[in-house]
Every structure is written in C-alpha cells, then in structure tokens.
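Novice: could you work out the structure for the sequence below:
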Amino acid sequence: MGNHISTLKVQSLRDCEVDDAMFEATKQGIVEFVVELLKITQPLIFHNDDRRHVFMIAIQYRQENIFSLLYGINEGWKAHILNQTDGDRNNMLHVAGEIAPPSQLARISSPALHMQREVQWFKEVERIVPEWCKKSKNYYGETPYEVFSRSHKELVNEGEKWMRDMANSFIVVGTLIITITFAAVFTVPGGNAQDGFPNFLQKRSFMIFIMSDAISFFTASASVLMFMGILASRFDPVDFLESLPKKLIIFLSTILTSIAAMTVSFSAALWIILQHRPWAIIPIIIMASIPVTFFVLLQFPLLVEIYSLTNATGISFDRKMKPWL
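Specialist: All right, here's what the predicted structure looks like:
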C-alpha cells in the first residue's frame, strides 16, 4: 500500500480517501499507520477539510503518542506546523483549550483528575507553540486561555464538588479516629498501678499498642488538617495540576495509615487482655481486619492513579523522540 500511495498525486490521495484514513488513525491513536503514511508523503500532514493538521487532530482527541511525533520532526517542518491555524483561525493552543472527547475523559475515574489531565495537555502545548499563539484570537475573538476557561467551566465545578464531597466525608472519619485514639491513651488495657504507670508497661504488646495508637492519632490529625486545606482552596484550573492532587495524595496516605495503625492498636489491646485465651483472639482480629481491607481495596487504586498522573507518568509525552521525518 505504501509503495502504491507514494506514486499518487495530491488529488489522487484525496480521491482515494487516504487522508481520511490517516486522520481516522490519528483519532484512534494508531501511531504506526500515521508514521508510515507521513514518511511516504509529507503533505498529508495538512490534508483536512477543517484545515486542521495531524497534530491538531492529535491534540483534539488527546492522542499523546501521535502528538509526540512532533518532537521527532526537523525544525523547518516543525516551525511550519506550529504556526498553522484552522478554518476558524484556531492555533494549536486554541485546540488544546477545547475539552477532550467524553471517550477520553471516561478513562479516568474522577472529575478532578479529568481536570488535571486537561491542564497537563494545555501546559504541554503551551510549552512548544510560538509566543504569538498564546495571545492570538480566533474567529470568535477568543484567546486560547479564554477558550480553555469557557470549555472547562463545568468540569471545574464538577471537580470542585467531587473534592469537597470527599473531604467532607472523610473529615468525619478522621475526627472519629482522633477521638478514639486520644481516649485510648487514658484508658489503657489492664489499667494503671497505684503509682500511675500502666500495669503492662513492660510488655512488648503494650508498647505496640501505644506506638500504633500514637501513629493513628497523629496521621488522623494530619489528614484532618489536609481536609481543611482542600476545603479552603480556591479551585482555580491551575490548582488541579499539582496543588490539589498533592493534597489529596497526602490526605489518602495519612487516612489509610491511620486506619491501619488503629487496627494494629486494637489487635494489640486484645492480645493484652485475652493473652491467656489465644483461641478467642485470632477470629476477633480477623474480623477487625475485614473493614480495613475493604477500605484499602477501595481507596488505594485511587491513590495510585492520582500519584501516577501527578508525577507525569499518566501522559507519556516523548520529548526525546529520535528524528524520523
């Protein structure tokens, strides 16, 4: 197919719908197909009824593998591509300001992370376009930043609501853990001797109880403070890039640690009280670990997803691509 296509003229390429096939491949992210066609006939980059070239389509449909091909093009072609506009005088940064298709947003679990990914795309395109693109107005008189604000207004509101709902839900959990762990220090298992010291102070299991209770208390306190930081945020689109996700990472990490430590503290207290009846301890500890296990299974994948997206491993822009065109 490549050998045959290389012999065709521009009009023949259009008649055979080769350009349509390439743009469909761009929308679907089939990078191998796009690379082979562009190696054969470079003018295909600019074939589109809407005057949007391949890399504009890649931005529009959030196909980072195809967008990364731009880094492997020689400087002459790259400058020409970066300075192109479509039929509505939109440059590449205008296109990045448009909201992603629903099929792309559906790949991520929450509106806040949708917003983070959108800001990451906009910042990446902003980094490489010429300076004039940042202030240029399209046919409707909008700059790229105005396009971004308008098209993402609803998504910003959804992301804010999602984060506030999460913070309000878990602040109750954090406050409850603080209350329980604080009270546990003054009602230690086995009681206190006449001199005021705990009766089981010398036992290893008691030290495990105290240490895990302290860890649970301090991490729960940190999570509540982080909740307050999230609720006090201004929720500007730029905040979704790093500020809010990092707060969410700290919050989820501390609340997970706090719940795990509280379970260890509870198990250690049971061991102290029922150490002469080990047959009763094991089933109780197993039952105590069930809700913690469920909580970790539900929330840990979200923590991993936020961490990966925040550390730029979620979007694989290949800035060091070797020259290919």
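Novice: please make it C-alpha for all contacts and neighbour counts, starting now.
Specialist: OK.
Novice: all strands of the stretch 101-250 of the chain, in order?
Specialist: For the stretch 101-250 of the chain, no strands turn up when DSSP state E, counting those that start in this stretch is the criterion.
Novice: ok, which stretches of it are helices?
Specialist: 102-105, 111-128, 131-135, 144-151, 153-186, 204-231, 243-273 (DSSP state H, counting those that start in this stretch).
Novice: packing partners for the longest one?
Specialist: In this structure, helix 153-186 packs against helix 111-128, helix 204-231, helix 243-273, with contacts taken as 3 or more C-alpha pairs under 8 Å, 6 or more residues apart in numbering; DSSP states H and E.
Novice: please repeat the previous calculation with a cut-off of 6 Å.
Specialist: helix 111-128, helix 204-231 (3 or more C-alpha pairs under 6 Å, 6 or more residues apart in numbering; DSSP states H and E).
Novice: for it, what is the distance to the chain centroid?
Specialist: Mean-position distance between helix 153-186 and its chain equals 20 Å (C-alpha atoms, centre = their mean, to the nearest Å).
Novice: to compare against the first, here's another:
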Amino acid sequence: MGSSSLLMTFKDSNGRNLVHLFFLYRRLDFFEQFLNERKQYLLRAVDNEGNNVLHLAALLAPQFKLFSGLSAKFQMDKELSWFKDAERRVPHGLKSMKNKKGKTPVDVFFDEHNQLSKDIKEAAKGIADSGMVVATLVATVAFAAALTVPGDKNNVWFIFFIVTNAIALFTSSASILSFLTNFISSRFADTEFVISVHPSLYYGLQLLMISVTTLVYAFIAASFLIFDHTTKWVSYVVTPMGFSPLLVFILFQSKFWDDSYWSKYYRPDPNLGRQT
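Specialist: This is a model prediction of the structure:
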C-alpha cells in the first residue's frame, strides 16, 4: 500500500508524475499496465509548465534530438504516428488544453517538429530541381529521335519504336509539369508546415522512371531497325545492355527499402545521449 501511494504522489523536479514520464519517454506499454480508474487523475495532471501528457507526447523524442538515423520524411512519419496514437489513448479534453505558454498539444508538436518540416521541404526542392533537369533531357532526346526515325517504316520494330518513343516523350513532359507545380505553388513557403513530400513529387518520379525505361526500349527498337538487314547480331548484343540501367536503378533503390525497414523496426537506444 505504501508503495502504491508513493507512485501516486511521485513527481520529478519538473513537476511531472509517472504518467507524464511514460508519455515523455514513449513507454505506452508501461502506461497500459499502470493506469486504472484510481489513477485517472494522474493522466489529467499537469507539470510545472502547465503541460499535460499530450504536450509531452508532442515533444521531439529525447533519443531523436541527437541522432535518429532516419531521413526527415520517415522520422516525421514516425513522430506523427506516435502523436496520433497518444491522442487516441487520452481523454478528449486534453487535446485542447493549453499550457502556461498558451499552447495546445498540437501547437507544441508543430513547434518541436518545425526543423523536420524544413528538412522535408529542402529535400523536396532538391528532388523537384534534379527531376526537372533529367526529365527535360529525356524529353529533348525523345523529341529529336522522333524527327529522325531510322530504318524501314513497314517493319514491326518501327511501330515498337514509335510507341515507346512517344511514351518516353509524353511521360517525361508530364513529369516536368509535375515537378513544376511544386515551384509555382505556395507549399514551399517558409510559413507552411509540411509532414511529407507532396504527391506530385512521387508521381513525377514515377513518370520519369517510365520515360527513361521506354527511352531505353526505343533505342533497342532503333538498333533492330538499323541493323535488320546487315549485322543483326549487333542488336542482340545491345538488347541485354538495355536492362543494365534498370538493374542499377533497383540496386540504388535498396536505400529506400532500407529506410522503410529502418523506419518500421527502429527503436532508439534508451541510453543514447546520456552523460557517462
């Protein structure tokens, strides 16, 4: 009984009780075991700064303030998922409660994660800028190839060349427009808080990948048109080479899958950042 009373009255130097610390250090497993009807008032308590448990859940994880090993986008996904999970576990009234600085838990979340938002916007700008350059090059090559169609126009490879070259031209043009929308909109404004990259960047990259792939296929078709009646073996040598860019792309994309796995299963070291 004495031990239970001690837990009920425990507070650290910041006026935070045990439930506050569960949310601050993100140990909802302990919270679920600890909480019952007799301890509901602990959940509604505030610390010396007027922060309730949701205010503390909105803070950037102590382990992440030094180093997380995650990209800004994946870290923001984890932070947002954690905060929404915490919101579902507390009384509704805590969501709109203000601390002594006049901030709700959502306000604290925005303030704490403002740098992550800036990092995401910077990464998105880089993606859009680089993507537009590559897409423009692909569109230029595809347009020039369409004006100088090689070989016999009655050949089946001619049809294949026209179709794949047209796909490369139009998808690269669509990719340019997708990336361009990010520069003419206000979503990169300094006052805008973002939690992820805009879908236009994702679709822009997908369209760019399609355009590069079909451009490779168009080149293979052109090789069959040019060497159809002469040294046809050249085309058979060129064809396997066309798959090498795709293999390289898949290899480099392993970084994305690594981030996805890291984001899903990563658990920060509780000892990280402690003074020894």
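Novice: now what about the TM-score between them?
Specialist: For these two chains in superposition, a TM-score of 0.73 is obtained (TM-score structural alignment, normalised by the length of the second structure); 258 aligned residues with a C-alpha RMSD of 3.8 Å.
Novice: about what we covered before: in JSON lines, list the helices of the stretch 101-250 of the first structure along with distance to residue 88 of the first structure and mean neighbour count.
Specialist: Listed next are those as JSON lines, based on distance: least, C-alpha to C-alpha, whole Å; neighbours: other C-alpha atoms under 10 Å:
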{"stretch": "helix 102-105", "distance to residue 88 of the first structure": "23", "mean neighbour count": "12"}
{"stretch": "helix 111-128", "distance to residue 88 of the first structure": "19", "mean neighbour count": "20"}
{"stretch": "helix 131-135", "distance to residue 88 of the first structure": "14", "mean neighbour count": "14"}
{"stretch": "helix 144-151", "distance to residue 88 of the first structure": "13", "mean neighbour count": "18"}
{"stretch": "helix 153-186", "distance to residue 88 of the first structure": "22", "mean neighbour count": "17"}
{"stretch": "helix 204-231", "distance to residue 88 of the first structure": "39", "mean neighbour count": "21"}
{"stretch": "helix 243-273", "distance to residue 88 of the first structure": "34", "mean neighbour count": "21"}
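Novice: which one of those helices lies nearest to residue 51 of the first structure?
Specialist: Minimum separation from residue 51 of the first structure across the helices of the stretch 101-250 of the first structure (C-alpha to C-alpha) falls at helix 131-135, 16.7 Å.
Novice: give me the mean deviation of the closest one from the second structure.
Specialist: Taken over the aligned residues, the distance from helix 131-135 of the first structure to the second structure averages 2.5 Å (mean C-alpha distance after the TM-score superposition for the first structure).
Novice: can you check which part of the second structure stretch 164-182 of the first structure sits on?
Specialist: Mapping stretch 164-182 of the first structure onto the second structure (TM-score structural alignment) gives residues 125-143.
Novice: what about residue 261 of the first structure, distance to residue 2 of the first structure?
Specialist: Distance of residue 261 of the first structure to residue 2 of the first structure, given as C-alpha to C-alpha, to the nearest Å: 62 Å.
Novice: kindly report the same for residue 40 of the first structure.
Specialist: On the measure of C-alpha to C-alpha, residue 40 of the first structure and residue 2 of the first structure end up 7 Å apart.
Novice: also residue 64 of the first structure?
Specialist: Taken as C-alpha to C-alpha, the span from residue 64 of the first structure to residue 2 of the first structure is 24 Å.
Novice: these two: who's more crowded?
Specialist: residue 64 (18 against 11; other C-alpha atoms under 10 Å).
Novice: contacts for stretch 210-223 of the second structure?
Specialist: With contact meaning C-alpha atoms under 6 Å, 6 or more residues apart in numbering, stretch 210-223 of the second structure is reached by 157, 161, 164-165, 168, 171-172, 235, 239, 242.
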